[in-house]
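Participant: any chance you can model this:
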Amino acid sequence: MIAGIDLGTTHSTGLSAAEALADRIVRNGQQRDPADFAAWLQQSPELQPPADAGAVNLATWQRLMKGTTPFPQANFEQLADRFQWYDRDSSRECYDMAALGHSMHLCWLLVPGNETALARYMHLENAPVSVVQARTRVARLSGPWHPLRARIQALSARTRHEMRETLHYLVGVPVMAHVALPPPLQRRQVMFWAAACDALHHSVPSRRRFTRRTVALALLLTCALLAAIAILRGAFSSSPGNADSDRSSLQPPHEANP
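Facilitator: Sure, this is the predicted structure:
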């Protein structure tokens, strides 16, 4: 029994009471700040203490052990302490708990609605990051891929510096091709910005190819802009009003002004 609940399988969800309680623990950990979560763990009647604490411990661990569940690291550490996951005699001692908690924390930061925490996570004393900036940077690494827009953005040294810092916090620098990315980050966007920021683990020829392509794009855009200006000038000079004005300027004064 857990707080008067039968630990057998519940008929409505097919989950045992221990599994249902583990789901509730994870949900509360995802939604509450550390102080509020600590109070909830202390005050929740279902956790004071459950008769089958081992089943709850195992079910909770199974929901977090892969490191892909969005979960704030401070709350994960509270659970690890409560369930003694850090103990040397624990069967989980082969896991790198710090890395596991960090991985879930990154997933949690990238959940829509957590941009304030994300901006605070990427904040530097000499380079503060606003919520809007944090959202913009993540958008460059996720969502639909627009290669031309990305290459234009990458022409800015400031943008490249910002994205290198972003990759440092969210992926790690240098970026390895096999690195597992937290959702919603997309591999194509991450690899592009890693190359643009010279933060990709690759050879010198690859960096040179990227530089040549970027320079070629800049030249192409410049030529297109100059061609558009020339076309507009030609259209303006060939307009009827300008043609009449030109003819009037070529006539003798007494013909131009009757």
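
Participant: all contacts plus neighbour counts: C-alpha atoms, from now on.
Facilitator: Noted.

Participant: which strand or helix spans Leu41?
Facilitator: helix 34-43 (DSSP states H and E).

Participant: oh, I was asking about Met191
Facilitator: Going by DSSP H and E, Met191 is in helix 187-196.

Participant: for the comparison step, fold the sequence that follows:
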Amino acid sequence: ADAVGARIAAFAAAHDATTLAAWLQQQPELWSLGDKPDIGVAVLLALQADDPPLSPDVIACLTDCFAWDDLRGDIDPWYLETASRRWRQAWLLSPQGEAHLRRHYLALTDALLLPDGSVLRSLRQPRPLWRNLLTTLVPSRVNEAIGVLRALDFWTSRQTPPGLAPTQVAFWARFGNEDDRIHLLSGAVRAGTLAVFCGLLCLWGVLASWPLPPTGDGQFSGVGRAVLIVLIGTLFVPTLWLSGVAVRALVRWQRAPEQMPTALPGLRILTIPLLVASAMGILWLALRLTPGIPVATLAGLLVANAIILHVAWQRLLARCGPFTPNADEFRGLWRLLALLTIVPAWGMALVWWAQDLHQHRDRLRWFNR
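Facilitator: Down below sits the predicted model:
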């Protein structure tokens, strides 16, 4: 049975479903109903050992011929499903299944997959970490890698598809988890690269305009102005990136369910009113200490209000939602109107915070006990 199974497995790996079905009917070893189940197991083991590229039609032909999916048989359905998935993955990565992979990728992501794109090449060839991180400088590469893994049905079993490098699959699969530190590392590489570019651009501008005159109030000399320009140009993008990281971390902290242990649960409950109180204090100090209209402070408060509203809305949406579409549009309209002015934004954030507290009034956790 093992020799016959190996021969059938080799033929199945080299031919299409129509040819295979006709060929199987001509094999005298399969005419015996007593020997056929043992031959079917031998075929399955031979295919499982090599993981050849088999199309879904070929897998279906073999399954029908040997009744692999018969619940009364000796083959574990989970084992059969795992083996079939690997054969199908190998087929999708082969030249014969390349068109099907592109169509499946298009259906999942609404984007085109290049036959010999950089992501497919990187998934097949082991690369050092630094080279993979440089590849992530293009944001579409990350989305493309995740889309390819989805098209290959990788997330079901998280086993490396045949023909792909395990280290590469492990690297790109980390982007599928939003809490993985690879997002932070990749973002740092992007921010650092842009910082170097902007710094060099500012340095070129300073050198092209050298010598720089001192400021009118005499606070900075020409050299001081040059250093300040280069520093601002270099640190601008990393500052924006770090601010975004902090806001996303704050949102994740606020969105956590009440029953989940988190850091500083009491402070988490009071975060929204504390942010509002801080903004109110900044506005009061600006009005008291700034002669005239504090334009810079008001502009900064508009940005701060946008962050406060975003955090409050995400907290309410994650912990008390989902809302009906009409309610969501209504709240979004009020959020837009509140963002245009300062004081209504504080009120809207406190209203959403109060709604969340009212719904969780019997389950609030002030301490992790």
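
Participant: picking up where we left off before, so what secondary structure elements neighbour the helix holding Met191 of structure 1?
Facilitator: On a contact count with 3 or more C-alpha pairs under 8 Å, 6 or more residues apart in numbering; DSSP states H and E, helix 187-196 of structure 1 meets helix 157-170, helix 204-237.

Participant: deepest in the core, which of those helices is it.
Facilitator: The highest mean neighbour count among these, using mean count of other C-alpha atoms under 10 Å, belongs to helix 157-170: a mean of 18.

Participant: how big's the offset between that helix and structure 2?
Facilitator: Once the two models are superposed, helix 157-170 of structure 1 sits on average 1.8 Å from its counterpart in structure 2 (mean C-alpha distance after the TM-score superposition for structure 1).

Participant: onto which residues of structure 2 does that helix map?
Facilitator: Counting by TM-score structural alignment, helix 157-170 of structure 1 lines up with residues 139-152 of structure 2.

Participant: circling back: got a list of contacts for the helix or strand just after the helix holding Leu41 of structure 1?
Facilitator: As assigned by DSSP H and E, the chain's next helix or strand after helix 34-43 of structure 1 is helix 53-64. Defining contact as C-alpha atoms under 8 Å, 6 or more residues apart in numbering, one finds that helix 53-64 of structure 1 is touched by 18-19, 21-23, 25-26, 69, 83.

Participant: between those residues, which is nearest Arg92 of structure 1?
Facilitator: Phe83 (11.0 Å; C-alpha to C-alpha).

Participant: quick one on the thing from earlier: ok, and the most crowded of the contacts of helix 53-64 of structure 1?
Facilitator: Within the contacts of helix 53-64 of structure 1, Ala18 tops the neighbour count with 27 neighbours, counted by other C-alpha atoms under 10 Å.

Participant: ok, and the closest non-adjacent residue to that residue?
Facilitator: For Ala18 of structure 1, ignoring the flanking residues on the chain, the nearest one in space by C-alpha to C-alpha, 6 or more residues apart in numbering is Val56 at 4.8 Å.

Participant: state the number of residues packed around the aligned residue in structure 2 for the one you found.
Facilitator: In structure 2, Val56 of structure 1 lines up with Ile39, judged by TM-score structural alignment. When neighbours are counted by other C-alpha under 10 Å, Ile39 of structure 2 registers 21.

Participant: what residue in structure 1 is paired with Trp91 of structure 2?
Facilitator: Under TM-score structural alignment, Trp91 of structure 2 pairs with Trp108 in structure 1.

Participant: for Gln43 of structure 1, see how far away its match is.
Facilitator: In this view, Trp108 of structure 1 and Gln43 of structure 1 are 25 Å apart by C-alpha to C-alpha, to the nearest Å.

Participant: so for the two, which residue has more residues nearby?
Facilitator: Trp108 (25 against 11).

Participant: and the helix or strand where that one lies with helix 53-64, angle?
Facilitator: According to DSSP H and E, Trp108 of structure 1 maps onto helix 97-109. Counting by axes from the mean of the first three to the mean of the last three C-alpha atoms, to 10 degrees, helix 97-109 of structure 1 lies at 60 degrees to helix 53-64.

Participant: could you list the buried residues of helix 97-109 of structure 1?
Facilitator: The neighbour-count check on helix 97-109 of structure 1 (16 or more other C-alpha atoms under 10 Å) flags 97, 100-109 as buried.
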